[in-house]
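Peer 1: this one's structure only:
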């Protein structure tokens, strides 16, 4: 994404130019007011957006393995690419965040409305530029890259610079439509499964697979939400055990029939919201 000199200079001075103090007593926005999430306290970060027509990292969703998330009913426009500090080498894939634009009366929408997003990709650093002058995703910056549609819900796109100050917090993803989805890939001696559409906490930290001729086999994270093991599971019905970062475990028995094929997707149970 390219930024104009004017936009960058505006961001550098936003704390002294047209700034205001956000009133955290607004109904529904205080940390404890009707909040059923994972991290009640707001943290400071920044956000930019990419137009769908321009491509960009979140249009591909490559770092989590989800594919083109813009065409997913589950994720769609409410997806975000995260800087390295937040992405945590892919461990954060699938987690949900509530964000709101703050501290600028011209750029932020009135009342600082919040939007909930799913972490679906990585916002790569650009160490050729300083972190406060174009290298927004450089470590250890905490930064979100949004779709234009999601960005427009928290900021005035026509008025705002390309980057705005925000606050964020981890929240539950709620109940996704349908169950967890397991997409198989690999070969006879190598089995990999992509886990998507995860409700509840959203952040998967452990996966096990079981065939009709095996016990429960712990899988290792390959990248994003792709999990792997070196076992021949062809011709066996498959069950999966998924654990999220809040410690909850969900078991889906016999999700894939004995005739399953690589490339197919099967649906299991779902975490409660």
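Peer 2: Okay, I see it. Please read these numbers as outputs of a predicted model, since none were measured by experiment.

Peer 1: going by C-alpha atoms from here, please, whenever you check contacts or count neighbours.
Peer 2: Fine.

Peer 1: ok, now how distant is the closest residue to residue 161 other than its chain neighbours from residue 56?
Peer 2: Spatially, and ignoring its direct neighbours in sequence, residue 161 is nearest to residue 7 (4.8 Å; Cα to Cα, 6 or more residues apart in numbering). Distance, residue 7 to residue 56, by Cα to Cα, to the nearest Å: 19 Å.

Peer 1: can you check residue 104 too?
Peer 2: 26 Å.

Peer 1: among these two, which residue is more densely surrounded?
Peer 2: residue 104 (25 against 18; other Cα atoms under 10 Å).

Peer 1: is that one in a helix, a strand, or coil?
Peer 2: Secondary structure, DSSP: H, G, I helix; E, B strand; the rest coil: residue 104 is coil.

Peer 1: now do residue 251
Peer 2: Residue 251 is classified as strand under three-state DSSP.

Peer 1: which outside residues touch stretch 42-51?
Peer 2: 1, 31, 56, 136, 141-148, 151, 162-169 (Cα atoms under 8 Å, 6 or more residues apart in numbering).

Peer 1: rerun at 7 Å
Peer 2: Applying Cα atoms under 7 Å, 6 or more residues apart in numbering, the contact partners of stretch 42-51 are 56, 142-148, 151, 162-169.

Peer 1: next up, a second structure to put side by side with the first:
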């Protein structure tokens, strides 16, 4: 009995700590917290197995742009040809375009065992890409980056490899978001590729706000309103809006990340006098 009484302070400390933890967890859950989102960083923590092949030129960037729509950007900094096509299990109908992974190999004599970071820019729909639980069809440059220095060719000659992969945050060394307007855009319709999303890298949703739209109320009064309009994923990293009337720039873009559901606004990023084919850079990014 004396022993039980002497342990009461410890019990209450433990009990109080548990309540604090439960309260904190409850608050996180109420705000949409999901544990799998908490640890995403630029350093890999959770590794899994996958198959890996490569395509395109041995020191190249796979295909010109790929199915995500990044075009010539894949060969230029900050992508710098460190890109990959991905099998259906990870591509997620293009919603994972822009996501970053670290890949490494250890089971071939030419494997360095050191991780290399790659970005999803393309889709590999069939063959081993579809039959493997996860598969990376890397650019020749990215495949060679897993090799011991000087043995890149020997590793590429191995063909299909078993590798390890891990999801990581994208980090483009302070580069801001870019919006490349599609050539088919006009005053009533706009579509653009979104590039260089730091952090999660992929997007769950995109919204557009005009500076002001002239609308007629039920009393036949004309008022200027500004509201967020939901854009649709056209394909890959391309998002579109059929405005149904003339757009009123400058246009602000709101992005919601796929992985952590973080939201960011690029205010007035599409200016007055915007042109199809032009690229407009924001002042912000997720990191």
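Peer 2: That came in fine, so what should we check first? This one's a predicted model, so the numbers in the text were calculated from it and none came from an experiment.

Peer 1: my guess is residue 156 of the second structure contacts residue 144. True?
Peer 2: Yes - if you go by Cα atoms under 7 Å, residue 156 of the second structure and residue 144 touch, sitting 6.5 Å apart.

Peer 1: do a quick rundown of the strands in the first structure.
Peer 2: 43-50, 79-82, 96-101, 114-122, 143-147, 164-171, 181-187, 190-196, 204-210, 217-223, 226-229, 238-244, 249-256, 265-267 (DSSP state E).

Peer 1: could I get these as JSON lines with mean neighbour count and distance to residue 88 of the first structure?
Peer 2: JSON lines is the format used below for the strands of the first structure (neighbours: other Cα atoms under 10 Å; distance: least, Cα to Cα, whole Å):
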{"stretch": "strand 43-50", "mean neighbour count": "19", "distance to residue 88 of the first structure": "16"}
{"stretch": "strand 79-82", "mean neighbour count": "30", "distance to residue 88 of the first structure": "9"}
{"stretch": "strand 96-101", "mean neighbour count": "26", "distance to residue 88 of the first structure": "14"}
{"stretch": "strand 114-122", "mean neighbour count": "25", "distance to residue 88 of the first structure": "9"}
{"stretch": "strand 143-147", "mean neighbour count": "27", "distance to residue 88 of the first structure": "13"}
{"stretch": "strand 164-171", "mean neighbour count": "22", "distance to residue 88 of the first structure": "14"}
{"stretch": "strand 181-187", "mean neighbour count": "18", "distance to residue 88 of the first structure": "22"}
{"stretch": "strand 190-196", "mean neighbour count": "21", "distance to residue 88 of the first structure": "18"}
{"stretch": "strand 204-210", "mean neighbour count": "21", "distance to residue 88 of the first structure": "12"}
{"stretch": "strand 217-223", "mean neighbour count": "17", "distance to residue 88 of the first structure": "11"}
{"stretch": "strand 226-229", "mean neighbour count": "22", "distance to residue 88 of the first structure": "15"}
{"stretch": "strand 238-244", "mean neighbour count": "20", "distance to residue 88 of the first structure": "15"}
{"stretch": "strand 249-256", "mean neighbour count": "18", "distance to residue 88 of the first structure": "21"}
{"stretch": "strand 265-267", "mean neighbour count": "18", "distance to residue 88 of the first structure": "26"}
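
Peer 1: excluding sequence neighbours, find me the nearest residue to the residue lying farthest from the centre of the first structure.
Peer 2: Computed with Cα atoms, centre = their mean, the maximum C-alpha offset from the centroid of the first structure is found at residue 213, amounting to 35.3 Å. In space, residue 213 of the first structure comes closest to residue 236 once its chain neighbours are excluded; the distance is 7.2 Å by Cα to Cα, 6+ apart.

Peer 1: and that neighbour, how many residues sit next to it?
Peer 2: 18.

Peer 1: translate it into the numbering of the second structure.
Peer 2: Here residue 236 of the first structure is matched to residue 249 in the second structure, going by TM-score structural alignment.

Peer 1: how much space separates the alignment partner in the second structure of residue 169 of the first structure from residue 39 of the second structure?
Peer 2: Structural alignment (TM-score structural alignment) places residue 169 of the first structure against residue 166 in the second structure. Look at residue 166 of the second structure and residue 39 of the second structure: by Cα to Cα, they are 12 Å apart.

Peer 1: next one: residue 241 of the second structure
Peer 2: 34 Å.

Peer 1: repeat that for residue 242 of the second structure.
Peer 2: 37 Å.

Peer 1: which of the two has more neighbours?
Peer 2: Between residue 242 of the second structure and residue 39, residue 242 has the larger neighbour count (other Cα under 10 Å), namely 16 against 13.

Peer 1: what's the closest non-adjacent residue to that one?
Peer 2: residue 189 (4.6 Å).

Peer 1: how about the alignment partner in the first structure of that neighbour, what does it touch?
Peer 2: In the first structure, the residue matched to residue 189 of the second structure (TM-score structural alignment) is residue 190. Going by Cα under 7 Å, 6+ apart, residue 190 of the first structure touches 229, 230, 231, 232.

Peer 1: tell me, how many residues neighbour the last one?
Peer 2: Counted with other Cα under 10 Å, the burial measure for residue 232 of the first structure works out to 14 neighbours.

Peer 1: residue contacts, it?
Peer 2: Residue 232 of the first structure touches 188, 189, 190, counting by Cα under 7 Å, 6+ apart.

Peer 1: got the end-to-end distance for stretch 242-257 of the first structure?
Peer 2: Stretch 242-257 of the first structure has its terminal residues 18 Å apart, counting by Cα to Cα.

Peer 1: residues in contact with it?
Peer 2: 201-208, 237-241, 266-269, 271.

Peer 1: now stretch 84-94 of the first structure
Peer 2: 64, 118-120, 122, 137, 139-142, 198, 202-203, 223-225.

Peer 1: that one aligns to what range in the second structure?
Peer 2: The aligned range for stretch 84-94 of the first structure is 88-98, by TM-score structural alignment.

Peer 1: next: stretch 40-49 of the first structure.
Peer 2: With TM-score structural alignment as the criterion, stretch 40-49 of the first structure aligns to 45-54.

Peer 1: off-centre distance for the matching stretch?
Peer 2: 18 Å (Cα atoms, centre = their mean, to the nearest Å).
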